[in-house]
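S.K.: Task: produce atomic coordinates for the following.
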Amino acid sequence: MTVVSVLGLRRQTRIGFPCTFDHAEFLIDGEPLYPKIRQLYPNLDEIGCLGWGPETLQQTRIDRLLLTGDADFPDDRRSLYLCPACGDLGCGAVSIRIERADGRFVWSAFAEESADGSQAAPTPLPGIGPFYFEEDAYMKTIRSAYGLGGFHWPNQAERETPGESGERED
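M.R.: As a prediction, this is how the structure comes out:
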């Protein structure tokens, strides 16, 4: 029998480069997913793909995880964790395969990969997944990330227009 997990999201604050901002961390049965990934690859510095960036980009990411939008890697792989500075797949990403069948969404084939052409194939993340989620709850959870951290690029959160801060530019 397949164990059905509960997907959740938690608002998480990213402190450090490029600035301090909020994004969504994925929770599987109440446990954050990213620490499990970092155990395999301790040098990764990525954040959940949901809850940050401009409105259209946030909607694109939601659609991608709901399978109503295109995959962003070959072989129908979809990014889950991205570069916190720019979200560019060339910086590297944790990707997964998502399938929808029999009233469930399934996350499987977790891997680290890059779209910069330096890697021939995704590097598997063994021992993570697959995870099975009840369809309606999954869809509601993914959609709930919209706007969680605001609608801006993180590095714009602390930018000021010249002259507003009272400091001069050199």
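
S.K.: rest of the way, CA atoms for contacts and neighbours
M.R.: OK.

S.K.: Tell me which residues are up against stretch 36-48.
M.R.: Stretch 36-48 is touched from outside by 23-26, 80-84, 93, 125, 128, with contacts defined as C-alpha atoms under 8 Å, 6 or more residues apart in numbering.

S.K.: I figured Arg26 hits Val6, correct?
M.R.: For residue 26 the amino acid is Phe, not Arg. No: using C-alpha atoms under 8 Å, Phe26 makes no contact with Val6, being 10.4 Å away.

S.K.: For the protein, just list every one of the strands.
M.R.: For the chain, strands defined by DSSP state E occupy the ranges 4-5, 7-14, 21-28, 31-32, 47-48, 77-82, 93-101, 104-113, 123-124, 131-134.

S.K.: Would you do the same for the sequence below? I want to compare the two.
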Amino acid sequence: MSDTSRIDVMKNVRKGGLSGIGYKREIKFADLVINNKSLYETLVDKGFDYVSCLGWSFSDIQLNGINKLLLKSNPDFDNDRYAIFICPECGDLGCGAISVNIKRVGDIIIWSDFAVEDNLGLYEIEYDRLKDLGPFYFQYDQYEAAIKSTFELGDTFIR
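M.R.: Have a look, this model is predicted:
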């Protein structure tokens, strides 16, 4: 097993405005920072337009995302993978998502096999563009505190 990584959280903003495909809305969300590097910025540099699944949307959806990443709820995909970055417009996995395998071994959480996929089967799971990410090994107590701290960090919607 490799050295453990540190996961932290910071409020980040996906800028809104006109783009080549129409209007993009601004969204404030909880960015995941691994070893002092923003995962959002890493994904933007690779050409992706997804935001973390944490810290924004309705409160119940935020809590569901927290529970999933803490392995207290079922995975998002049939292949036991968890969406960690999702569509910033609607949060729908059908728009595609950055997914990862998450496992707990004792006091270690392991994130491995980063990929792009959707829940509609519109395209095959793609690993190549993210093959240089991970695996990451997190101490559970530090990981749990970071994930829980994302609640209502960004834009919280009211029904």
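
S.K.: one step back: please indicate which of the contacts of stretch 36-48 of structure 1 has the highest neighbour count?
M.R.: Highest neighbour count within the contacts of stretch 36-48 of structure 1: Ala93, with 28 neighbours (other C-alpha atoms under 10 Å).

S.K.: Can you find the partner of it in structure 2?
M.R.: Counting by TM-score structural alignment, Ala93 of structure 1 lines up with Ala97 in structure 2.

S.K.: can you pull the contacts of the closest residue to Ile110 of structure 2 other than its chain neighbours?
M.R.: For Ile110 of structure 2, the nearest residue in space outside its immediate sequence neighbours is Tyr137; the separation is 4.7 Å by C-alpha to C-alpha, 6 or more residues apart in numbering. For Tyr137 of structure 2, the contact set (C-alpha under 8 Å, 6+ apart) comprises 2-5, 108-111.

S.K.: Would you list the buried entries among those?
M.R.: The neighbour count (16 or more other C-alpha atoms under 10 Å) marks 5, 108-111 as buried among the contacts of Tyr137 of structure 2.

S.K.: which of these lies closest to Asn79 of structure 2?
M.R.: Checking these against Asn79 of structure 2 with C-alpha to C-alpha, the nearest one is Trp111 at 14.7 Å.

S.K.: Looking at structure 1, name the residue matched to the closest one.
M.R.: Using TM-score structural alignment as the criterion, Trp111 of structure 2 maps onto Trp107 of structure 1.

S.K.: Same question for Asn64 of structure 2.
M.R.: When structure 1 is aligned by TM-score structural alignment, the residue opposite Asn64 of structure 2 is Thr60.

S.K.: Please report how far its match lies from Leu50 of structure 1.
M.R.: Here the criterion is C-alpha to C-alpha, to the nearest Å. By it, Thr60 of structure 1 lies 10 Å from Leu50 of structure 1.

S.K.: Who has more neighbours out of the two?
M.R.: When neighbours are counted by other C-alpha under 10 Å, Leu50 comes out ahead of the other of Thr60 of structure 1 and Leu50, with 31 against 15.

S.K.: Can you give me the separation between the residue nearest to the spatial centre of structure 2 and Ser57 of structure 2?
M.R.: Among the residues of structure 2, the one closest to the centroid is Ile84, at 2.1 Å (C-alpha atoms, centre = their mean). Spatial separation of Ile84 of structure 2 from Ser57 of structure 2 under the definition C-alpha to C-alpha is 14 Å.

S.K.: got it, and Lys37 of structure 2?
M.R.: For Lys37 of structure 2, the distance to Ser57 of structure 2 - C-alpha to C-alpha - is 24 Å.

S.K.: More neighbours: which of these two?
M.R.: Counting neighbours by other C-alpha under 10 Å for Lys37 of structure 2 and for Ser57 shows that Ser57 has the greater number, 23 against 13.

S.K.: so the more buried one touches Arg159, yeah?
M.R.: No: in this structure, Ser57 of structure 2 sits apart from Arg159 without contact. The criterion is C-alpha under 8 Å, and the distance is 10.1 Å.

S.K.: For those two, list the residues in contact with both.
M.R.: Contact with both Ser57 of structure 2 and Arg159 is made by no residue, according to C-alpha under 8 Å, 6+ apart.

S.K.: rewinding a little: make CSV out of the strands of structure 1 and add distance to Lys140 of structure 1.
M.R.: What follows is these, written out as CSV (distance: least, C-alpha to C-alpha, whole Å):
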stretch, distance to Lys140 of structure 1
strand 4-5, 14
strand 7-14, 10
strand 21-28, 14
strand 31-32, 18
strand 47-48, 17
strand 77-82, 17
strand 93-101, 15
strand 104-113, 12
strand 123-124, 28
strand 131-134, 10
